[in-house]
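Student: everything below, folded, please.
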Amino acid sequence: MASALSNPSGRIAEARAQIGVLFPGVMMSIIVAVTAKFLSEHYGTPAMLLALLLGIAVSFLSEEGKAVPGIGFSSRTLLRLGVALLGVRVSMTLMAGLNIQLVALIIAGVVLTIGFGLLVGPLFGHKWRFSLLTAGSVAICGASAAMAISAILPRDERSEERLIFTVVGVTVLSTVAMIVYPILVSTLQMDDFAGGVFLGATIHDVAQVVGAGFSISEQAGDTATLVKLVRVAMLAPIVLVASLAIRHYAAEDGSDKRPPILPGFVIGFIVLAALSSFGVIPTAVADFAGQTSRWLLLIAIAAVGMKTNLKQVASVGGAAIALIVVETIFIAVLMLTGIMFLS
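Tutor: Alright, predicted model coming up:
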């Protein structure tokens, strides 16, 4: 410690060297993310899905060469930072506008959907890792939740494949839901508030929730966004509980590959959510942090795509598709039943 403090020039040189090592891979991830964003804005396709597919298209970059370290850094460190910054989008003050029964229903929907996924996963030939990953992404906030949960799961040779498959699955289903669910709301003659609750409580990704809600009305859009924030707020406690369970399981199994009790990115999420709830963060700063979070997650998923072999992802199989579809149907039916009961 003393030598490090007495030689700041050495530390600066070391930092520059590290930046030089990471720069090519990080820049490639950024280029893929920017390209995906451009195509998304011009062709109406989800940016996350495009970043993933474009990343897979240049996956040879992660096999060898100067880009390898930076791609790994983007898929891990930038991912965690992006998830942490999601906390600025959570405000307990705004959520106070929802009644306690509705909040309880939303929380129950998240917990029961994850429990359902873990229960039926073996019936589709999948173990708890994939079941938790898919159910958590369906229950909470789509691709963002998938990446956060993946960060605490024990790593193996198929970790990236499961993450890629889950992100693709929930993004596609979320886009389908954005089109189909507003029609369902109209068919069932739900009012704007109930329709907004249903959309916010069932559609996976935030962007698709906003799109579906405001396609009905401004009230439905505002309600859907608010309900979705309650689900996003569940990310930290779910990841914490999962992390504790994994540590306990690993200890019993004699494994030393255990996640920390409270991962750093979850601490960051909780701190930022608390500051946002108390109004400490200025609006301009919160907006900037929210945009930064979206870009970091987009860059991270591009990097994850670059680290993945498409043939290996395809080998996950039809049963995995069926599992995500069944989980999606489960939360939709559960929330629809709950809304009708509360009405």
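Student: please count neighbours and contacts with C-alpha atoms only from this point.
Tutor: OK.
Student: which residue is nearest the centroid of the chain?
Tutor: Ser144 (1.2 Å; CA atoms, centre = their mean).
Student: quick check: that residue touching Thr134?
Tutor: No. The pair Ser144 / Thr134 is not scored as a contact, 11.7 Å apart, by CA atoms under 8 Å.
Student: quick revisit: for the residue nearest to the centre of the chain, list the residues it contacts.
Tutor: Val83, Ser137, Leu297 (CA atoms under 8 Å, 6 or more residues apart in numbering).
Student: could you check how far the second one is from Ala303?
Tutor: Here the criterion is CA to CA, to the nearest Å. By it, Ser137 lies 19 Å from Ala303.
Student: out of those two, which sits in the more crowded spot?
Tutor: Legend: neighbour count by other CA atoms under 10 Å for Ser137 and Ala303, higher for Ala303 (37 against 32).
Student: biggest helix in the protein by residues?
Tutor: Ordering each helix of the chain by length in residues (DSSP state H) puts helix 8-43 first.
Student: got the buried residues for that one?
Tutor: Neighbour counts using 16 or more other CA atoms under 10 Å place 21-34, 36-37, 39-40 of helix 8-43 among the buried residues.
Student: let's compare: structure for the following, please.
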Amino acid sequence: MTISPIIDKRVAQWNKLFAGFAVSAIVAVTAQFFSEHYGAPAMLMALLLGIAFNFLSEEGNCVHGISFTAKTVLRFGVALLGVRISAELIVGLGPELIGMIIVGVFLTIGLGFVIAKLLGRNWRLGLLTGGSVAICGASAAMAIAAVLPKNQYSERNLVFTVLSVTLLSTFAMVLYPIIAESLALSPVATGVFLGGTIHDVAQVVGAGFSVSQETGDTATLVKLIRVCMLAPVVLLFAIVIRAKGLEDNSEGSRPPLVPSFIIGFLILATINSLGLIPESVAQFFSDVSRWALLIAIAAVGMKTSLRRMLDVGGQAVLLIVLETVFIVGFVLAGLSLFV
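Tutor: Below you'll find the predicted structure:
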């Protein structure tokens, strides 16, 4: 076999994907522009703008590229989140607070699963919303959605979850510092409260440093420890789903026990923990990760119609609000014991 036909085939495949990826990237850049000039969360803007271009995912040259971006680029972005993690970060807070954060993550996910069942909603939605609230908002939602078995509501539920946690995070960024001040929490305790309860990393940083440098540093540290839980939680989900025979075989082959993007996350986190990634390189990969996730969420928005989005119902809203209220109460209770 000659090389030329292989190259021609690869070029044809990439050309087939390029249009959808390019339009997703354009939407992401536009969302970032709105974020920088008008203060709206970039993830939220990318999602809403993507929904407005839903017709591109239904027919035409962009269909395959949008699907590729919503899945593969998303996983690439999640894998690169590993450069934010190091063992030194985890040790810094002490065993009591670390234990509280880990327990809070699993209790929140468990609560989401139980409440979803009580409300008559699918267990997928419970794990998706619970994981996004417990770990790191939109990024966690996209990582968890990548391993959950697909059904006709998968994309709608992902868009709903990303939209909800982004809006709740923005609301929390303003309200939670006021709550901390009313409770007379110390700067460190305020940082633990903000980092342990706000869903998205960007809003944690915004809320923390709006109080003080010490609060911002602590809040960011606590949040990154929650981000550390992303890999083990997604891995646990993948193992249980496979053990129950519920994995998604729609592509004709059995998915791997450990998703490749989680392996990438763990490898990068390990290398960073060993101090082998220079700060400038880590910052570069972190920026690439943020842009990959922004482009991916634009593509996810394009794959979801607004009409289907509105079908999610009030029970789903109640579910994610209850999960949010629970983690706030749990962290405040933990602070009264350990800080």
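Student: on that earlier part again, take the contacts of Ser144 of structure 1 and keep only those in helices.
Tutor: Val83, Ser137, Leu297.
Student: which residue in structure 2 aligns with the last one?
Tutor: Taking TM-score structural alignment as the criterion, the aligned counterpart of Leu297 of structure 1 in structure 2 is Leu293.
Student: please apply the same query to the second one.
Tutor: Taking TM-score structural alignment, the alignment pairs Ser137 of structure 1 with Ser132 from structure 2.
Student: from what I can see that match touches Ala140, true?
Tutor: Yes. Using CA under 8 Å, Ser132 of structure 2 is in contact with Ala140, at 5.0 Å.
Student: state the span of structure 2 onto which stretch 186-201 of structure 1 is aligned.
Tutor: Under TM-score structural alignment, the alignment places stretch 186-201 of structure 1 onto residues 181-196 of structure 2.
Student: Gln213 of structure 2 pairs with which position in structure 1?
Tutor: By TM-score structural alignment, Gln213 of structure 2 lines up with Glu218.
Student: okay, now its match: neighbour count?
Tutor: Burial measure for Glu218 of structure 1: 13 neighbouring residues, criterion other CA under 10 Å.
Student: same deal with Leu125 of structure 2?
Tutor: Neighbour count for Leu125 of structure 2, taken as other CA under 10 Å: 25.
Student: nearest residue to it in space, please, no chain neighbours.
Tutor: Asn157 (6.5 Å; CA to CA, 6 or more residues apart in numbering).
Student: what's the burial count for that neighbour?
Tutor: Look at Asn157 of structure 2: counted by other CA under 10 Å, it has 23 neighbours.
Student: now do Val174 of structure 2
Tutor: A count of nearby residues for Val174 of structure 2, using other CA under 10 Å, gives 14.
Student: need the contact list for it.
Tutor: For Val174 of structure 2, the contacting residues are Ala207, by CA under 8 Å, 6+ apart.
Student: translate Ser243 of structure 1 into the numbering of structure 2.
Tutor: Under the alignment (TM-score structural alignment), Ser243 of structure 1 pairs with Ala238 of structure 2.
Student: ok, that match - contacts?
Tutor: Here Ala238 of structure 2 is in contact with Val147, Leu148, Glu247, Leu257, Val258, Pro259 (criterion: CA under 8 Å, 6+ apart).
Student: tell me how far the last one lies from Arg75 of structure 2.
Tutor: Right, Pro259 of structure 2. As judged by CA to CA, Pro259 of structure 2 and Arg75 of structure 2 stand 9 Å apart.
Student: what of the fourth one?
Tutor: Relative to Arg75 of structure 2, Leu257 of structure 2 is positioned 15 Å away (CA to CA).
Student: and what of the first one?
Tutor: When CA to CA is applied, the distance between Val147 of structure 2 and Arg75 of structure 2 equals 10 Å.
Student: ok, those two, which is more surrounded?
Tutor: Higher neighbour count among Val147 of structure 2 and Arg75: Arg75, with 25 against 20, using other CA under 10 Å.
Student: quick one: map the more buried one onto structure 1.
Tutor: By TM-score structural alignment, Arg75 of structure 2 lines up with Arg80 in structure 1.
Student: my read is that its match contacts Phe265, right?
Tutor: Yes. Using CA under 8 Å, Arg80 of structure 1 is in contact with Phe265, at 5.4 Å.
Student: contact partners for the aligned partner of Leu167 of structure 2 in structure 1?
Tutor: Correspondence of Leu167 of structure 2 to structure 1, assessed by TM-score structural alignment: Val172. For Val172 of structure 1, the contact set (CA under 8 Å, 6+ apart) comprises Leu49.
Student: Val172 of structure 1 in helix, strand or coil?
Tutor: Taken by DSSP: H, G, I helix; E, B strand; the rest coil, the conformation at Val172 of structure 1 corresponds to helix.
Student: how much space between it and Glu218 of structure 1?
Tutor: 25 Å.
Student: so the closest residue to Ala40 of structure 2 other than its chain neighbours versus Leu266 of structure 2, what's the distance?
Tutor: Closest residue in space to Ala40 of structure 2, ignoring its immediate chain neighbours: Phe34 at 6.6 Å, by CA to CA, 6+ apart. Counting by CA to CA, the gap from Phe34 of structure 2 to Leu266 of structure 2 is 33 Å.
Student: got it, and Gly334 of structure 2?
Tutor: 28 Å.
Student: more neighbours, those two?
Tutor: Between Gly334 of structure 2 and Leu266, counting by other CA under 10 Å, Leu266 is the more crowded of the two (22 against 19).
Student: so what's that one up against?
Tutor: Ala79, Gly82, Ala231.
Student: reformat those as a markdown table; add distance to Ala46 of structure 2 and neighbour count.
Tutor: Formatted as a markdown table, the contacts of Leu266 of structure 2 follow (distance: CA to CA, whole Å; neighbours: other CA atoms under 10 Å):
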| residue | distance to Ala46 of structure 2 | neighbour count |
| --- | --- | --- |
| Ala79 | 20 | 23 |
| Gly82 | 23 | 30 |
| Ala231 | 25 | 24 |
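Student: now tabulate those residues in CSV and tack on distance to Gln315 of structure 2.
Tutor: Converted to CSV, the contacts of Leu266 of structure 2 look like this (distance: CA to CA, whole Å):
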residue, distance to Gln315 of structure 2
Ala79, 32
Gly82, 34
Ala231, 28
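Student: so which of these would you say is closest to Ala219 of structure 2?
Tutor: Gly82 (18.4 Å; CA to CA).
Student: ok, now how distant is that closest one from Ile51 of structure 2?
Tutor: 29 Å.
Student: same deal with Arg242 of structure 2?
Tutor: Computed as CA to CA, the Arg242 of structure 2 to Ile51 of structure 2 distance reads 32 Å.
Student: which of these two has more neighbours?
Tutor: Legend: neighbour count by other CA under 10 Å for Arg242 of structure 2 and Ile51, higher for Ile51 (22 against 18).
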